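What follows is a predicted protein model with its sequence.
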Amino acid sequence: MTAIKLMLRKVSQEQIFMLSVLVVNGGNYLYNLLLGRFLGPEAFSEAALLITLLLVLSFMGMTFQLAVAKFAVLFSGKEWHIFKSNSYRRSALIGLVVGIAIILFSGQLQQLFNSQSRWMFIIFGLGIPVYFFMSVNRGTYQGRQEFNNLSITYQTEMWSRLLLTMALLLIFDVQPGVLVATGIFISFLFGLFPSDAKGVTFFNNDKLSAENSKKVNKFIILTACYELTQIIINNSDILMVKHYFEAMDAGLYASLALIGRVVYFVAWMFVMLLLPAVVQKEKDGEPTAPILFKYITYIGLLSASIVMACYFFPELIITLMFGDSYLSMSALLWQYALATSLFALSNIFAYYFLSLDHFVPVIISGVLGLSQIALVALFHDSLSSVVHVQIIAMSSLLVIQIIYFLNKEIRNKANKTQVLP
């Protein structure tokens, strides 16, 4: 017992968080795999649609989380308290607006995505304000690098969604999309534990100083734009496939996307560690590039391993995860994994620049994100065409991000040389 306690003391919060993220990603994968096997391709397309819509809306949730994470490092005292209260208030207000909009347009969403019921959109809309509120709470823990509490919030959300959704599907004979939406909604409530909202005031007129307010607004706009472009790149293909193809093909593609995106989900763990670390280094006047190189190396090695596994063992992977009914996607598995790997690598570059308040990478991602939508809209005669155009778009994005980084480094070194006597 004593040996275990000593071992736990030597484990840092960052290491605990990384282990927790692996568990959460594994649980989320298990959640999707069980849904895929339990529901079959056609019904799974409904569940995948809800999950994708959540990822689409996460651009706003992550904007709140990253903004709070950054300024938890930079602000203190009264300014931090004002900013924190304002963030909770804004998240609740925007969440209500978005949630009500989804509920009001639930019928149109049902028609747009060829869904069986509008109720799944209504229930989903009810959970959006809670989701945004939860994002601010997580941002506080992330910025203060309280990774133990941050890990717990992700664990409570993941396990409640997994267990409750499967219980609902086993007990009730109701349209699967409605039950999946209910499980997602309830999981947001569990994700609020633990909460750092103590002392937050929703009704006050306190404002940040003009300088700090300008910094916050600039970062929020920059982050929101980037998160939106990231969501477009990472999820537009599933939504467009759901629109252009039959339910069977959409379900098969959703399974392909789920397996291929394992790199992206793991890369997200490093993003959570990257942003506060880069902001702190920049604040202390220390070099930030070594942090970028470290995480690029991690993601590069991981990506190469996963792409190779998908290339050599596609049928085995698909059979183990989803079953024989999804085997028609085996030839495309490594190609989709490659597209996702390219995006994950460029994403690390983008979040690095985002931490340093650089606008150009956001514009680059936006252009490439829109080009991906245009390419899928033009070339969707088959699922393979959809995958191939994504490889082209993501290759271009990564190359441009690397060129931008190298150009910045050359300029910074030149400026330092000129300053030296």
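Yep, that arrived.

only C-alpha atoms for contact and neighbour calcs from this point on.
Will do.

ok, the residue lying closest to residue 73 once chain neighbours are set aside to residue 9 distance?
In space, and not counting its chain neighbours, residue 73 is closest to residue 143: 5.7 Å by CA to CA, 6 or more residues apart in numbering. According to CA to CA, to the nearest Å, residue 143 stands 22 Å off from residue 9.

Over to residue 353?
For residue 353 relative to residue 9 (CA to CA), the value is 34 Å.

higher neighbour count, these two?
A direct count of neighbours by other CA atoms under 10 Å for residue 353 and residue 9 places residue 353 higher, at 21 against 9.

now that one, what's its secondary structure?
helix (DSSP: H, G, I helix; E, B strand; the rest coil).

what's near enough to touch it?
359, 361 (CA atoms under 8 Å, 6 or more residues apart in numbering).

The same query, at a cut-off of 7 Å, please.
residue 361 (CA atoms under 7 Å, 6 or more residues apart in numbering).

ditto for residue 91
Going by CA under 7 Å, 6+ apart, residue 91 touches 132, 133.

returning to that earlier point: do I have it right that the residue nearest to residue 73 meets residue 72?
Yes - assessed by CA atoms under 7 Å, residue 143 is found in contact with residue 72 at 5.0 Å.

Compare these two (neighbour count), which wins?
Using other CA under 10 Å as the criterion, residue 143 and residue 72 rank with residue 143 on top: 26 against 22.

what's the spacing between that one and residue 3?
Per CA to CA, residue 143 is found 31 Å from residue 3.

so which strand or helix has residue 149?
Secondary structure from DSSP states H and E places residue 149 in helix 147-171.

Show me what counts as buried in that helix.
147-162, 164-166, 168-169 (16 or more other CA atoms under 10 Å).

Likewise for stretch 362-382?
Of the residues in stretch 362-382, those buried by neighbour count under the rule 16+ other CA under 10 Å are 362, 364-366, 368-369, 371-373, 375-376, 379-380.

and what of stretch 395-402?
Within stretch 395-402, the residues that count as buried by 16+ other CA under 10 Å are 395, 396, 397, 398, 400, 401.

isn't the fourth one right next to residue 342, touching?
Spelled out, that is residue 398. Yes - counting by CA under 7 Å, residue 342 is a contact partner of residue 398 at 6.4 Å.

joint contacts of those two?
In contact with both residue 398 and residue 342: no residue, using CA under 7 Å, 6+ apart.

burial count for residue 218?
13.

so what's it up against?
Counting by CA under 7 Å, 6+ apart, residue 218 touches no other residue.

State the distance from it to residue 359.
Separation of residue 218 from residue 359 (CA to CA): 10 Å.

what's the overlap in contacts for those two?
Here residue 218 and residue 359 share no contacting residue, scored by CA under 7 Å, 6+ apart.

here's the one I want to compare it with:
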Amino acid sequence: MTVFKLIAKKISPEQLFMGSVLLVNGGNYLYNLLLGRLLGPAAFADAALLITLLLVLSFLGMTFQLATAKFAVLFSDKSWEAFQQLMYRWALSFGIIIGVLFFASSKVLMNIFQTESDIMFKTFAVGVPLYFVMSVNRGKYQGNQAFHKLSVTYQTEMWSRLLLTLVLLWLVPLPPPFLVAFGIVLSFVFGLVPFNFKWKSIITTITLSEEKRKQVFKFVLLTAFYELTQIIINNSDILLVKHYFEAVDAGLYASLALIGRVVYFVAWMFVMLLLPAVVQKQKDGEATAPILFRYVGYIGILSLSIVLLCSLFPHFIINIMFGKAYMSMAPLLWKYALATSLFAISNIFAYYFLSLDKYVPVLLSGIFGLSQIGMIVFFHTSLDMVVYVQIMAMLTLLVAQLIYFLNKHM
């Protein structure tokens, strides 16, 4: 016990959170890999579609999480109480609207993505409101830098999804896509832990001043736009491949994407630490650029390492993770990892400027996200072409972000 106490004292909350995020990412990868091996390429295509929808949901939820984190630093006392109430109301209302729309359009989604049933979309829709409430909860912990509680909520969501989904697939004789969707919804319930919000406080209205309300609305709106660009850039390729290619090819591409995105998922950890730190530095009148340089350096080293590993050992990596059935994707692995790395680095710049209320990088991401969709729509003769298009789009985006940064700091 003494040894553990000494270790705990030497580990900072930030380091604890980083370790937790690495564990969560590892668990999520294990979840994806087990699904890929259990279901095979064709059936995995539907499961991967649900995982992609979960990522889309996570980006939308990030709007509420980042806004809550930012104003947790800036607001206090009654303003903070009023702000919390406002965010919970917005999150719950938005979640219900999105869930209802998703449920109502399940037949359309079934036809677009060539699935056998719409039940997996309806099941997924039920859990949407919970996810947005959970996002506000996480934003409170992030903004207050209560990283131990923030770590717990990610751990409970990940482990419950992993374990419950596997149990359902092994024991329940129902279609796998439905079981995967049901496992995802159950994980949202566990992701609410720890939850210290009292629902009755929504009834008693605490008014936020008009000036602060406008400030919040502006940030939420612009963050929502940026998260939309994240959805477009990070998920449009999988959705378009699912639409344009056969089920087996879509499943193969999904495995490639899940491996290649490891850079982005780890980079997300630094975004969680970056935003409250930058906002606090700006509030205190201190320089913020050194924080950006530190995290860009971390992501740059990580990206280079992963791209090199994917280039040198593609067959070994794919065989270990998904098996021989997915081996045809080996030549594309390092190229997809390169595209994701470029996006991860440019993403750090965008979140940095978003923290400082500078929104040109948000607009740039939107422009290049839409250009990526357009290029894939016109150039999708092969999976190779889809990957090359993304490399071009993300390289151009990173160059544009660098030019903007230099223009602001020179």
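Okay, I see it. Every value quoted in this text rests on a predicted model; they were computed, and no experiment measured them.

Assuming the best superposition, what's their TM-score?
Comparison of the two superposed chains (TM-score structural alignment, normalised by the length of structure 2) gives a TM-score of 0.99, and 410 aligned residues with a CA RMSD of 0.9 Å.

could you say what helices and strands the helix or strand where residue 374 of structure 2 lies packs with?
Assigned by DSSP H and E, residue 374 of structure 2 belongs to helix 360-378. With contacts defined as 3 or more CA pairs under 7 Å, 6 or more residues apart in numbering; DSSP states H and E, helix 360-378 of structure 2 has these neighbours: helix 210-244, helix 383-409.

Report the distance from that helix to the chain centre.
Put simply, helix 360-378 of structure 2 sits 18 Å off its chain's centre (CA atoms, centre = their mean, to the nearest Å).

Repeat that for stretch 211-231 of structure 2.
That offset, for stretch 211-231 of structure 2, works out to 17 Å (CA atoms, centre = their mean).

Okay, buried residues for that stretch please.
Neighbour counts using 16+ other CA under 10 Å place 213, 216, 219-220, 222-231 of stretch 211-231 of structure 2 among the buried residues.

how big's the offset between that stretch and structure 1?
Its aligned residues in structure 1 lie a mean 0.9 Å from stretch 211-231 of structure 2 after superposition (mean CA distance after the TM-score superposition for structure 1).

whereabouts in structure 1 does that stretch align?
Aligned by TM-score structural alignment, stretch 211-231 of structure 2 falls on residues 211-231 of structure 1.

Tell me how far residue 234 of structure 1 lies from residue 136 of structure 1.
Distance of residue 234 of structure 1 to residue 136 of structure 1, given as CA to CA: 23 Å.

Which one of those two is surrounded by more residues?
Just comparing residue 234 of structure 1 and residue 136: by other CA under 10 Å the higher neighbour count belongs to residue 136, 31 against 22.

For the more buried one, which residues are in contact?
Counting by CA under 7 Å, 6+ apart, residue 136 of structure 1 makes contact with 64, 65, 68, 87, 88.

Need the counterpart of the fourth one in structure 2.
Aligned against structure 2 by TM-score structural alignment, residue 87 of structure 1 finds its counterpart in residue 87.

Check which helix or strand that match maps to.
Following DSSP H and E, one finds residue 87 of structure 2 within helix 77-104.

That helix vs structure 1, average offset?
Superposing on structure 1 and averaging over aligned pairs (mean CA distance after the TM-score superposition for structure 1), helix 77-104 of structure 2 comes out at 0.7 Å.

Show me the contact partners of the very next helix or strand once past that helix.
Using DSSP H and E, the next helix or strand after helix 77-104 of structure 2 towards the C-terminus is helix 106-112. When contacts are defined by CA under 7 Å, 6+ apart, helix 106-112 of structure 2 is touched by residues 117, 118, 121, 122, 243.

Spell out the secondary structure type for the first one.
Going back to what we said before, that points to residue 117 of structure 2. Secondary structure state of residue 117 of structure 2, per three-state DSSP, is coil.

ok, it to residue 168 of structure 2 distance?
Counting by CA to CA, the gap from residue 117 of structure 2 to residue 168 of structure 2 is 18 Å.

I figured residue 247 of structure 2 hits residue 46, correct?
No - counting by CA under 7 Å, residue 247 of structure 2 sits too far from residue 46 to count as a contact (8.5 Å).

Among the two, which residue is more densely surrounded?
With neighbours defined as other CA under 10 Å, residue 247 of structure 2 and residue 46 compare such that residue 46 has more, 26 against 21.

Any chance you could list what contacts stretch 361-373 of structure 2?
With CA under 7 Å, 6+ apart as the contact definition, stretch 361-373 of structure 2 has outside contacts at 226, 229, 232, 233, 236, 350, 389, 390, 393, 397, 401.

residues in contact with the third one?
The reference is to residue 232 of structure 2. Residue 232 of structure 2 makes contact with residue 369 under the criterion CA under 7 Å, 6+ apart.

repeat that with 8 Å
Residue 232 of structure 2 makes contact with 369, 370, 373, according to CA under 8 Å, 6+ apart.

With the last one instead?
The neighbourhood of residue 401 of structure 2, defined by CA under 8 Å, 6+ apart, consists of 346, 349, 350, 361, 364.

and which of the residues you listed is nearest residue 335 of structure 2?
Residue 335 of structure 2 has its nearest neighbour among the contacts of residue 401 of structure 2 in residue 346, at 17.1 Å by CA to CA.

In which helix or strand does residue 280 of structure 2 reside?
helix 262-283.

Can you name the residues in contact with whichever helix or strand comes after that helix?
The helix or strand immediately downstream of helix 262-283 of structure 2 is helix 289-312, counting by DSSP H and E. Here helix 289-312 of structure 2 makes contact (CA under 8 Å, 6+ apart) with 263, 267, 270, 274, 277-278, 317, 333-335, 337-338, 341, 344-345, 348-349, 352.

relative orientation of helix 289-312 of structure 2 and helix 383-409 in degrees?
160 degrees (axes from the mean of the first three to the mean of the last three CA atoms, to 10 degrees).

what comes up buried for helix 289-312 of structure 2?
291, 292, 295, 296, 299, 300, 302, 303, 306, 307, 310, 311.

Likewise for stretch 326-346 of structure 2?
326-327, 329-330, 332-346.

what stretch of structure 1 does it fall on?
Under TM-score structural alignment, the match for stretch 326-346 of structure 2 in structure 1 covers residues 326-346.

go on, stretch 245-258 of structure 2?
Stretch 245-258 of structure 2 lines up with residues 245-258 of structure 1 when matched by TM-score structural alignment.

Check the gap between residue 22 of structure 2 and residue 278 of structure 2 for me.
Using CA to CA, one gets 22 Å for the distance from residue 22 of structure 2 to residue 278 of structure 2.
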